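Q: I would like the atomic coordinates for the input below:
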Amino acid sequence: MAVVLQNAILKSLTHKCLVPLVCVRAGLETSSVLEAARKGTRAKAEAKKKAAKKEAVKKEFIPYRERLEQRRTGIKSPRRVEDHLKTPIDDVWITKFYKWKVYEAAEAIAMHRESHHPTILNSFDSLITAKVELDISLDKKNRYLDRISNVIRLPYDFPLEHNRSILVLTQDIDMQQKARELGADLAVGTEIIKMVQSGEFSLQDFHHVLAHPDLLQDLLSIKGMLKRKFPNVKSGTAGEDLVPIIERFTLGVDYSYTKHKHDPSYALIEVPFGSFHLSDEQLKANLSTILQDIESHKSNRKSTDLITMVCLTARPSSESFKIDHKALLEESEDVKIAARA
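A: The predicted structure is shown next:
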């Protein structure tokens, strides 16, 4: 009878208290086993509670306009990824499901010329624009190119409206007159220093300041007011012969990159390189000059390509043709090498 009662007690303890029968038979104290069981259960419960607990995240206030912009862009990079897309083989296809077709520069220019013909859009005065996408990230993580901008004189000029105001500083009276004839808004000598210091004249009214090297030493007294506009030989805003420098800033095209809000490695440059009054070869030469100048901003701290894609557009048409910009750059480099030889 006693044996039956002992077995019943052990069965009850192992069932209700989860105490292993082996522990009891081995002579272990049931109190220590139960205590260990309780501690393990409490630890698991606390861990489960911590995992289930959600931290309250304070939502940052976003202005209404920024919310609309995020909704429109989806807070995604505008860079088109085509690794998973196939190349179209038919004459007609849905562009978002396939890779963009890549054209030669001359072919893309010719197609825009056809669409702007007087019998179609009748817009032969339109400018052809290059949309150049850039990857401005450097090899070091979270480091990017600071500025990519310039004013360059293209091989073939074309009518281009711009609002650049130019100040030319030189002591040569004849050069001052020549500068005004070339399109400079103002051409003066060292008297500009006293005018600026007395507050009679503001340098902020001018986009570019060009000067003869002889005046650079005198201009140091107002360097703080000029800031980045301070002329120097390296940037091409100062030189012995001011005529080509003035022509570059009055007749040349300017470009600068625009960074993307949500992708710090993405930047875009939109720059016109001609109108349809120029021949296809002249337009191609202008485009090549622009791409080479942009490529020259590539840092030695960057091992990947700076220019990732180039598309040609021409308003009022909404068509955009992707071109093989690498072939154009290589062709231009070959021409340079041949000319040196």
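Q: all contacts plus neighbour counts: C-alpha atoms, from now on.
A: Noted.
Q: if I've got this straight, residue 267 is in a strand?
A: Yes. Per DSSP: H, G, I helix; E, B strand; the rest coil, residue 267 lies within a strand segment.
Q: Against residue 308, how distant is it?
A: Using C-alpha to C-alpha, to the nearest Å, residue 267 is found at 10 Å from residue 308.
Q: can you give me how far the helix ranked longest in the chain is from the chain middle?
A: For the chain, the helix that runs over the most residues, judged by DSSP state H, is helix 30-52. Distance of helix 30-52 from the chain centroid (C-alpha atoms, centre = their mean, to the nearest Å) equals 55 Å.
Q: Pull out the buried residues from the helix or strand following that helix.
A: Downstream of helix 30-52, the next assigned helix or strand under DSSP states H and E is helix 64-73. The neighbour-count check on helix 64-73 (16 or more other C-alpha atoms under 10 Å) flags nothing as buried.
Q: how about this one, so we can line them up?
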Amino acid sequence: MAATAGKQLGTLAAAYYHHQKLNLHCYQLCSLLQVRNYAARKGTREKAKKKKVKVEVKKVGFVPPIRQKKTETLTVGELQTDDSWKSEPLDDVWLGKYHKWKVYPFAEAVECHRETHHPTCYNLPNAFINAYIELDMHGEKPTKIVEAFTRTVNVPHVFDHGENRTVIAFAKTPELLQLADKAGATISGDNQLIKRIQKGEISVSDFTAAVAHPEIMADLSVIRGLMKRKFPNPRVGTLGLDLSVLIRKILYGIQYKAVPLEQDITFGRITVPIGRLTMDSKQLEENFIAIIKDVEQVRPKRDGLFITRTSLRCPPSTEVFKVEFQKYFEEKNSADASYESDDDEEIVRTNVI
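A: As a prediction, the model looks like this:
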């Protein structure tokens, strides 16, 4: 009996010990679970607090319809430049939707804008007159599109473009620096000017552009990081042998940008001022010719027109007058052909002799 009781007591002791060990393990496990639950609840509370933060909404007052900004929306018909299939207007009043767009002589289009800007109308006799140039942006291959580009062109008749431009010039010889100053450079110099820029006495960011002569490019490379995009480059037209031409192009040249349309990227447009209404019509026409010839230089190597349509606009008037542009290229082609024929005739004469 004593042996049996001892065995039972030992079994109970082992069971008790095992029970206590199991309780300890459960306690530790529960404590860990409590920490995880607490951490999860804390994260949930933080998220809830963030959601409860009220966002202050600013109320906008009523804007009259006249003052609302209107985005330019062009229809397929306005993008279509070929209207040869339309009929000619029979009188002075017609619907542009069903008839050809009238082509005005350049001088007549300018005179029409002068009438609308007379003191009795808009009272802006010295307003800018803009050339609106439409482009076919198809590239050399059918799948390629001409990207947006920005160029600066020298116009034969300079006018006040309303911008304050400044130029810094770099050259080695005193003769070149003197020519740069006469051309209108804000500041010019050699290695001493480069050292002043390195010390921080002069900031290149204060100038519209920087031009340089090729002889000083080796010394100018030490401040390439400070100049960034304003570092002289022949592609941009800021590096060359004739500093006076470069400076005048920056100061008085007209900058334009070709932008693809959002409705159809195969169409592009350029809006560029060609002068003011107070200028002579012949001068405005010569500026217009210089600009369209510069645009034609970007033409991709493919068949068809690059410039599809040109017109004259003069804000704030909404009138648009279409003008002819192909005749200016035809004059150039005929002049080149006549020059080649003269050369051929001269060669024949020399052979005969």
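Q: Post the TM-score for the overlay when you can.
A: Remark: TM-score between the superposed chains equals 0.67 [TM-score structural alignment, normalised by the length of structure 1]; 273 aligned residues with a C-alpha RMSD of 3.4 Å.
Q: sorry, back to before: start and end residues in structure 2 for the longest helix of structure 1, please.
A: On structure 2, no counterpart of helix 30-52 of structure 1 exists by TM-score structural alignment.
Q: Residue 131 of structure 1 - nearest residue in space that isn't next to it in sequence?
A: Spatially, and ignoring its direct neighbours in sequence, residue 131 of structure 1 is nearest to residue 270 (4.6 Å; C-alpha to C-alpha, 6 or more residues apart in numbering).
Q: Can you tell me the element the one you found falls in?
A: Taking DSSP H and E as the definition, residue 270 of structure 1 sits inside strand 266-275.
Q: how big is the offset of that strand relative to structure 2?
A: On superposition with structure 2, the mean distance recorded for strand 266-275 of structure 1 (mean C-alpha distance after the TM-score superposition for structure 1) is 1.3 Å.
Q: which other residues reach that strand?
A: 77-79, 124-136, 154, 157-159, 253-260, 283, 286-287, 290 (C-alpha atoms under 8 Å, 6 or more residues apart in numbering).
Q: Name only those of these that count as buried.
A: 124, 126-136, 154, 157-158, 253-258, 283, 286-287, 290.
Q: Endpoints of stretch 252-269 of structure 1, how far apart?
A: Stretch 252-269 of structure 1 has an end-to-end distance of 16 Å (criterion: C-alpha to C-alpha).
Q: same question, stretch 304-323 of structure 2
A: 19 Å.
Q: ok, now stretch 315-323 of structure 1?
A: OK, stretch 315-323 of structure 1 end separation, C-alpha to C-alpha: 18 Å.
Q: quick one: contacts of it?
A: Residues from elsewhere that reach stretch 315-323 of structure 1, judged by C-alpha under 8 Å, 6+ apart: 100-105, 108, 115, 123, 126-128, 309-314.
Q: just the buried members of those residues?
A: So, by 16+ other C-alpha under 10 Å, the buried ones in these are 100, 105, 108, 115, 123, 126-128, 309-314.
Q: coming back round to it: return the subset of the buried ones among the contacts of strand 266-275 of structure 1 lying in helices.
A: 283, 286, 287, 290.
Q: How about the contacts made by the first one?
A: Residues counted as contacts of residue 283 of structure 1 (C-alpha under 8 Å, 6+ apart) are 109, 156, 273, 274, 275.
Q: number of nearby residues for the third one?
A: Residue 273 of structure 1: 26 surrounding residues under other C-alpha atoms under 10 Å.
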